[in-house]
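*Asks:* sequence unknown, structure follows:
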């Protein structure tokens, strides 16, 4: 059994102190630094999280009410999947900006024998085509111009996917799993500081009269922190799904209300149709698992080898993380320990950035829905082959690469055009382990904060409802490049957009024992947030909380972005000397993690939740 520093250790206390003290340092970008990529959700403050120790079972979720709902289901004899259903339904109510029944999700599940990947990603309506986000002038639409309204709405997949997973792994009746969310929706929940802060900064949501009446007061201000917000319309919708299953969502009054909302938008209507909802099916895919051996500080591989399991395409998360970690393990700078200040060193950040730029170049060229896009060399794992990673690592030198090229696994000749960089948003993450030996990692989304800004209601006399996703904006707005070559992630009817979501399960490769469940929201930066946490636990030996607390960093191919006020100026200066363009911004990850460890010689689950959001770990 792997030993980890316990939450009361001097090492962790020192790291938490450094976390606080580092707020006084700041990597200030120079006047000519490129802008940092826009982040999915605004920063609304930071609250120190203690880390959690649990003996039998644990639920890590983005809101205390959701985590407690999942823990209550576990205490009632439910499975990890049962708890995930309850958590998601509560998140639909209390964290509506990030996920909900109007969106999609990826669920990675382990039952003690096998890892399954349940794909509940949204699909493009039958009426959608490659020109969906191209304007009359032949140029791509502005991002928010595309987001707000029905044009961006994909067919929601979360409800159908959770139903499929529950049929295989549920222990409690489906209807019971909805009871916590229905009770909260009817009795009300207190508006949290984060929800208030995001509503305060929101402008597009007010274009929807249903959402305006629910979230805002008559004077246009959001309901204050602590206001008890009730959602009787969502309670009615959830009750119908609890009784009649997914059919209550994909057919009948709820389906018609979704279609009407998307197609009847006054300025930006979409093509969602009843047939799209009726035809939607979740997909069970093969999990993408690969071996990973972190280097030690001397650059030699330790004896311990892990198996990292993540989600296959249409997600790019597991492949990108696997490439980054695999290249780092072959690069001298990738073996550097944390510095004396408890932070990643400039040498490590250089190696990490170059490795991630290479991974993102492959991602832009190759990744898309596997039902529409063939993998390079005939299999996605060609991007993780040892020989290919060796070749990629050879491209990393002491200075910043002028350009990070896509690779050619086994001599692949690609006919695709690289997808231009564009914003990615939204999401929430759930990690759960139960007393039966099951575990899951589930990342769930409606894409942008508050999705398409469309709130669905079946009865105008009842306040509230649920928000529809804007997931189609995860497709490339431009279907081809200037030479006419197609983009793998272009819009096509029935296609699932590429994602960065990275729910991850980690196993001891020799014994097969589960070590860890983790993941994060954060748009394309999900890849970096999740990789950072894996590195913190697997390479640097930190507890999950200490790994999550580490400052965030990463590049999407442009500037290296460091979490604002978390790195000393000297770090930024050293990276600029290597040729990097460095910028700082708030990087609002929402990491959750549960890790197997020991406390005072007894087996335990160690839990961590991101101080940048409202998540907690609950259980027993």
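*Replies:* That came through, no problem. Predicted model, so just to flag it, every value in this text is computed and none were measured.
*Asks:* CA only for contacts and neighbour counts going forward, please
*Replies:* Will do.
*Asks:* show me the contact partners of stretch 68-75.
*Replies:* Contact with stretch 68-75 is made by 57-59, 79-80, 82-84, 86-87, 90, 177, 180, 434-435, 618-619, as judged by C-alpha atoms under 8 Å, 6 or more residues apart in numbering.
*Asks:* for stretch 611-620, same thing?
*Replies:* 43-49, 52, 54-64, 67-68, 71, 74, 194, 549, 588-590, 592, 607-609.
*Asks:* distance of residue 221 relative to residue 202?
*Replies:* 10 Å (C-alpha to C-alpha, to the nearest Å).
*Asks:* how close does residue 617 get to residue 208?
*Replies:* 34 Å.
*Asks:* tell me where the stretch 301-450 of the chain has strands.
*Replies:* With DSSP state E, counting those that start in this stretch as the criterion, the stretch 301-450 of the chain has strands at 306-310, 428-433, 439-445.
*Asks:* most neighbours per residue, which of those?
*Replies:* Highest mean neighbour count of the strands of the stretch 301-450 of the chain: strand 428-433, a mean of 32 (counted as mean count of other C-alpha atoms under 10 Å).
*Asks:* second one coming, line it up with the first:
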């Protein structure tokens, strides 16, 4: 059995301090329609109804990217092909959230074999990184943005390699042609969306520290404006190289050298990334984490993501409670959901990290008897006064301290179903909005290393998610495919930092337990509880639950909860897609 030690409350305080930064606020107005395809999708979203289709569907965070994916699918491409086109465009039009300088987790269900697998394209720490990476000269953790802005926070990017790997395994379309939309938009220009303009203006000081980022995002000293035509010829040149010579060109040669020079030469905060680190990067195929729920199988990403395990734990703890009878307006239902989440997050903070470096009790955390023991704690009338990690089965004893890593909500999610029965769920990120704020070859570099715990030990006890050479930092990204009788029934995921887990779990409950269609499920107001404080979405109907939740013993805070859920449901009548009204995404299908 596991032996555990550590100070309660530390992860909560660290994460809540990070949440106060709110780097990606909600966008109430969407981007203008690009064509008839996106106009129809935006009308459906505005009306609160799902988009319907019979053959294929793509749901992503920006109309330009949605249309690029739709064109690939309409021409007979697979979900993997469409993902490459979508990601290439997202890196241009939504650069604050994802791109070639970041990483991603991909879940794939194969329409022919019926198998579900995952690809780990998470960033890696440099080989020279160690436990003092984020400590100051006195051995104390750096302030968050002192660590983020510059080269210190940059890990080896995984997204380009993941794109190539997915295409090699499951693609049918010509690789080079998948970049044509992104290259054209980069050369001819795209219309700056309200969201991008708002975020650039809010982060102008940090973006202005790097001369390249400053010249692109702050031309003539002013932030790019909504409606402005913005060109990125350097990005187009990088994409042409990748299209013609493959994604390996990001990891060796001219582009890799430029990335390393940028990281190591970052003024005031240089990093340790080397050309050797770049050349050694690999995408890893991993088994999914699958948990039964209401006659379905909910499959997600395992370590180094905590998403699949923590979503699976939340649903597993809820499986013996009749949420359907309670309904979405029931404070009792949200008491159960909130405390199930707190219990799962306690385990997450203690046990979850890169399983290539530390033994993670993956099977033990979602084992039926263990979840039944944890669920028994929910059989009460009020909120849990205290929450501690459980003791899942290991094959040997371990002693871990609680992690205090923080995550900020700047990511994107892609859901795709193609005409061959394949389903793809991929969450993609550069971590904080605009990542490290370092720009090279037309794209921003990640700050993913700050997803590690800044401390390696606490009171002499090691932290599982500590920095180690070549290690991948823990993530909350939760790309999910829900299966029914072995076939995909729901493809879903979201950005949102560590709240991703709550957003995805809520959407699954809304769809399966409360019978909501996908647009209703992603639109449903958020209530998220990770560490004891119940976050209630401001300006929503969820505010009515604030006082009842307080009466049950919860601390309640009303705040913006900016998800970016994109979901596709599959059923006898075809496909239905939903896009989060809190962001600019749409679903397109045929």
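*Replies:* That came in fine, so what should we check first? No experiment lies behind these values; they were computed from the predicted model shown.
*Asks:* just give the TM-score of the two.
*Replies:* The TM-score (TM-score structural alignment, normalised by the length of the second structure) is 0.91; 553 aligned residues with a C-alpha RMSD of 1.6 Å.
*Asks:* can you tell me which residues contact the nearest residue to residue 99 of the first structure once chain neighbours are set aside?
*Replies:* Nearest non-adjacent residue to residue 99 of the first structure, counting by C-alpha to C-alpha, 6 or more residues apart in numbering: residue 445, 4.2 Å away. Contact analysis of residue 445 of the first structure by C-alpha under 8 Å, 6+ apart lists 98-100, 103-105, 426-428, 469.
*Asks:* what do you get if the cut-off is 10 Å, keeping everything else the same?
*Replies:* Shown in contact with residue 445 of the first structure (C-alpha atoms under 10 Å, 6 or more residues apart in numbering): 96-106, 121-122, 156, 158, 425-429, 451, 469-471, 501, 521, 523.
*Asks:* rewinding a little: now the common contact residues for residue 221 and residue 202 of the first structure.
*Replies:* In contact with both residue 221 of the first structure and residue 202: residue 196, using C-alpha under 10 Å, 6+ apart.
*Asks:* the aligned partner of residue 496 of the second structure in the first structure: how many residues sit nearby?
*Replies:* Aligned against the first structure by TM-score structural alignment, residue 496 of the second structure finds its counterpart in residue 522. Number of residues near residue 522 of the first structure (other C-alpha atoms under 10 Å) recorded here: 29.
*Asks:* quick one: the helices in the stretch 1-150 of the second structure, in order.
*Replies:* 10-19, 36-47, 63-74, 79-93, 144-148 (DSSP state H, counting those that start in this stretch).
*Asks:* list the buried residues in the first one.
*Replies:* By neighbour count with 16 or more other C-alpha atoms under 10 Å, helix 10-19 of the second structure contains the buried residues 10-12, 14-15, 18-19.
*Asks:* so which elements touch it?
*Replies:* Contact partners of helix 10-19 of the second structure among helices and strands, from 3 or more C-alpha pairs under 10 Å, 6 or more residues apart in numbering; DSSP states H and E: helix 144-148, helix 331-351.
*Asks:* endpoints of stretch 256-270 of the second structure, how far apart?
*Replies:* End to end - C-alpha to C-alpha - stretch 256-270 of the second structure spans 16 Å.
*Asks:* try stretch 123-138 of the first structure
*Replies:* End-to-end distance (C-alpha to C-alpha), stretch 123-138 of the first structure: 24 Å.
*Asks:* buried set for it?
*Replies:* Using 16+ other C-alpha under 10 Å as the test for burial, stretch 123-138 of the first structure gives 123-125, 128-134.
*Asks:* kindly report the same for stretch 307-326 of the second structure.
*Replies:* Within stretch 307-326 of the second structure, judged by 16+ other C-alpha under 10 Å, the buried ones are 307-319, 323.
*Asks:* tell me the counterpart of residue 52 of the second structure in the first structure.
*Replies:* Under the alignment (TM-score structural alignment), residue 52 of the second structure maps onto residue 53.
*Asks:* next up, the contacts around its match.
*Replies:* 6-7, 594-599, 603-608, 617-620.
*Asks:* buried subset of those as a ChimeraX selection?
*Replies:* Listed next is the ChimeraX selection for buried residues among those, using 16+ other C-alpha under 10 Å:
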select :6,7,594,595,596,597,598,599,603,604,605,606,607,608,617,618,619,620
